[in-house]
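1. could you look at this predicted model? Sequence included:
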Amino acid sequence: MDTQTQAPFEPHYKSKRYKKLGRPKRWRKRLSLLFAGLLVAMLGGAGWFYLTPSGSDIRYMMADTLITSQHRYLAKYLIGQSELDRRVAEYAKKFDEMGRIKDEHNVALAAHPDSDVQLERISTAKYKGYIMYVHDPKMIRVATTSIVGSGETVLSMVKRTGAIAGVNGGAFDDPNWDGNGFKPAGIVMSGGKVLYKGDGMQASVNVVGIDRDGLMVAGRYKPSQLLAMGVRDAVTFQPKFIVNGKGLIKNEADGWGIAPRTVMAQQKDGTILFVVIDGRQPGYSVGATLYDIQKLLLARGAVTAANLDGGSSTVLVKDDAVVNKPSSQYGMRYLPSAFLVFDHPEDFDAGNIWSGIDMEHFDSSKPRTQSAS
């Protein structure tokens, strides 16, 4: 009876025991296979990323995106320090060459009885933003910060001056990336006067601006040349990428990475277009390359276009409100200059906040307090 009663249960007992003892071996084998698969995938992905043309295109696009941000140094982990230095120098050289291309100014400035400022919403799977149309280019002026030792937000400039609208302007010195923005880079002109000339009157810089007749001027010029040309308002930035109705950026790979963008352009009838594209916000808008903006503007008949300061500086203000979504988690940056639109631009005087200050020794990483000398 004992044999009969034990026999049916013996296989069951052994089965449980063998399963219990065999389970770790099977799991170890599965984990080993999983890790091996992951390792192969990682090595294969790294090989594709670093060794194939398609992977390299993406890698360089990522590097260019970092180059346009405050984290430029991180690009060395994608392309190496020597390649990073070479690429930055290559962009600088290319932008200078683009700035020297002669502009025939194929613009027939028309009378603009309608002075309305219009907004067009831009929305694609990749990026979102706005185009602001200013039909009368003479309504546009460069405004500057009103705070000694600090930049000023575009919203504050618009409210302070009574402007209709405004976008961020030119480059500035910001060594610690804290957004102080008091010290411009290059030059600043407003009302036909040179308010700031970091390298003197005879040094060529890339500028974006507008002359007394409302004609957009972009390219590489000396401040003395700009005065002789009758340029009224200008800031420093680059590159000029549409000249005489033709795009200078050949493809996506040369589009200087994906980022928030601010761009100024002009159509044949003189209408000025300010393109403001949001970026660095996954799920909403990652940003655009300059090649993206070039296609956007050529489709709208732009004959001239140039890049303005973008990234976390990108902002569009209209009717005393911020229209777009700036990328900085800290809000709008404090800037030295902005392009503002006025109902009565002839009444606007920017003054000169930098007059009497020795800017050569000014440290813009120390905000707010700076005495005149």
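-> Ah, there it is.
2. from here on, contacts and neighbour counts on C-alpha atoms
-> Noted.
3. tell me the helix or strand right after the helix or strand containing K25.
-> Following DSSP states H and E, the helix or strand that holds K25 is helix 9-51. The element immediately downstream of helix 9-51 (helix or strand, assigned by DSSP H and E) is helix 53-67.
4. same for the helix holding K25, what does it pack against?
-> The criterion is 3 or more Cα pairs under 8 Å, 6 or more residues apart in numbering; DSSP states H and E, and the helices and strands that helix 9-51 contacts are helix 53-67.
5. run the angle between the helix it packs on and helix 9-51 for me.
-> In terms of direction (axes from the mean of the first three to the mean of the last three Cα atoms, to 10 degrees), helix 53-67 departs from helix 9-51 by 70 degrees.
6. list the buried ones in the next helix or strand after helix 53-67?
-> Scanning the chain past helix 53-67 towards its C-terminal end, the next helix or strand to appear is helix 76-79 (assignment: DSSP H and E). Taking 16 or more other Cα atoms under 10 Å as the basis for neighbour counts, the residues of helix 76-79 that come out buried are 76, 78-79.
7. and here's the other structure:
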Amino acid sequence: MCKKNKIRIILCFIIYEIAFILITSPFYIYRGPFNTLKKITVATIMATRHQYFVTSFLSQDEINNILNSSDTNNTQNQSIDVMQTVKNQDNKIACYGVSSDSGRYTGYLLSIPSKYKIKVAWTKNLGKEGQRTSEMAKDHNALAAINGGAFTDNKSETYGGSAALPGGFVISNGNLIYPYSNADLNKKESVTAFTKSGKLIVGNHSINDLKNMNVSEAVCFIPPALVVNGKGQISDGMSTGLNPRTAVGQTADGTVLFLVLDGRKNLINAGASLKDVQDLMLKYGAVNATSLDGGFSSTMYYNGKVINDTRSWNGERYVATSLYVEP
């Protein structure tokens, strides 16, 4: 057999093996006996814009059964009086590097004293396309910023797309920024909100609820809240998959915590679960905390530049909103 034929046979075998793996892997993962692998895979993919990799093979009932919604505690009602905002004696923003012992994630946590105001920024191209977190930060001369809530495009209500429109609603300076009109003032959304006095509000609240709490800034993302009244709300470490994450929390003295965790670098450095995020927030003293948009959106801006490793194929991702520290 000539050398060329041998090479051709080897290449055909390699192509066959790759095709076989690609075709059979979904059935092996989704229908196989390895429940932990199944849960991690489904949860991770369902947290992205590419849910069709799961929904093409599993029904919604099967997805719900795998993820098991009971793994997440029913979110408590937040007691606004639990956290007393007082002046932090350290007036400087502190930046800490964080990582897991297993190498699943790395990232940064900003500790922001209570003297600073947290504000909401939104894309200046609202209704057309999103904007990078760093661009919004520079537009507002921000000391620091992280990406914000959910977003949609202007053609669909599905989260994702061009980031032209925020998901849920947006409040800034006490004014309803989005929706422009016909807002359902009583529809509850999972919120990240700050009152005029600087208290973080998390959990499910309507626009009217937030008005009654004297909220000045708010964005929305999918539930659940991570920490409420000092207690973690996530009990299963793998029910939410592994992804890059963004979160915000607040300690008892009013210090605000911005957290961004990187992932999707390789099979080992895949990212963090929501329980990982919750546990880090508790470690740094958060009494209330919640997650923001993660995945390729996860971005932290500090000292005039993006400091985390954004994983979007075209660089820093466009988003509809961000949270920033007012100078």
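-> On my side now, so go ahead. Not measured: the values here are computed from a predicted model.
8. TM value for the aligned chains?
-> The TM-score (TM-score structural alignment, normalised by the length of structure 2) is 0.81; 293 aligned residues with a Cα RMSD of 2.8 Å.
9. circling back: redo the buried residues of helix 76-79 of structure 1 as JSON lines? Include distance to L296 of structure 1.
-> Formatted as JSON lines, the buried residues of helix 76-79 of structure 1 follow (distance: Cα to Cα, whole Å):
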{"residue": "K76", "distance to L296 of structure 1": "31"}
{"residue": "L78", "distance to L296 of structure 1": "29"}
{"residue": "I79", "distance to L296 of structure 1": "30"}
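10. from those residues, pick the one nearest A125 of structure 1.
-> If you rank the buried residues of helix 76-79 of structure 1 by distance to A125 of structure 1 using Cα to Cα, L78 comes first, at 25.9 Å.
11. what about that closest one, distance to A218 of structure 1?
-> Distance check for L78 of structure 1 against A218 of structure 1: by Cα to Cα, to the nearest Å, it reads 33 Å.
12. rewinding a little: list just the nearest of the buried residues of helix 76-79 of structure 1 to H105 of structure 1.
-> The nearest member of the buried residues of helix 76-79 of structure 1 to H105 of structure 1, counting by Cα to Cα, is I79 at 39.2 Å.
13. for that closest one, what are its contacts?
-> Listed by Cα atoms under 8 Å, 6 or more residues apart in numbering, the contact partners of I79 of structure 1 are 59-60, 63.
14. make a PyMOL selection of the buried ones in these.
-> The buried residues among those can be selected in PyMOL (16+ other Cα under 10 Å) with this line:
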select buried, resi 59+60+63
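15. for stretch 168-188 of structure 1, which positions count as buried?
-> Going through stretch 168-188 of structure 1 with 16+ other Cα under 10 Å, the ones that come out buried are 168-174, 179-188.
16. any idea how far it is from the middle of the chain?
-> Shown here is stretch 168-188 of structure 1, whose average C-alpha point lies 14 Å from the average C-alpha point of the whole chain (Cα atoms, centre = their mean, to the nearest Å).
17. before we move on, what about stretch 148-159 of structure 2?
-> Taking Cα atoms, centre = their mean, one finds the center of stretch 148-159 of structure 2 at 14 Å from the center of the full chain.
18. end to end, how far does that stretch reach?
-> Taking Cα to Cα, stretch 148-159 of structure 2 runs 13 Å from one end to the other.
19. just stretch 312-329 of structure 1 next, same as before
-> In stretch 312-329 of structure 1, first residue to last residue: 9 Å (Cα to Cα).
20. what span of structure 2 is it aligned with?
-> The alignment of stretch 312-329 of structure 1 onto structure 2 (TM-score structural alignment) spans residues 296-313.
21. in the matching stretch, what's buried?
-> Within stretch 296-313 of structure 2, the residues scored as buried using 16+ other Cα under 10 Å are 296-302, 306, 308-311.
22. likewise for stretch 110-122 of structure 1?
-> Of the residues in stretch 110-122 of structure 1, those scored as buried under the neighbour-count criterion (16+ other Cα under 10 Å) are 117, 119.
23. measure it end to end?
-> Looking at stretch 110-122 of structure 1, the gap from its leading to its trailing residue is 26 Å under the measure Cα to Cα.
24. do stretch 69-80 of structure 1 as well
-> Distance between the boundary residues of stretch 69-80 of structure 1 (Cα to Cα) amounts to 17 Å.
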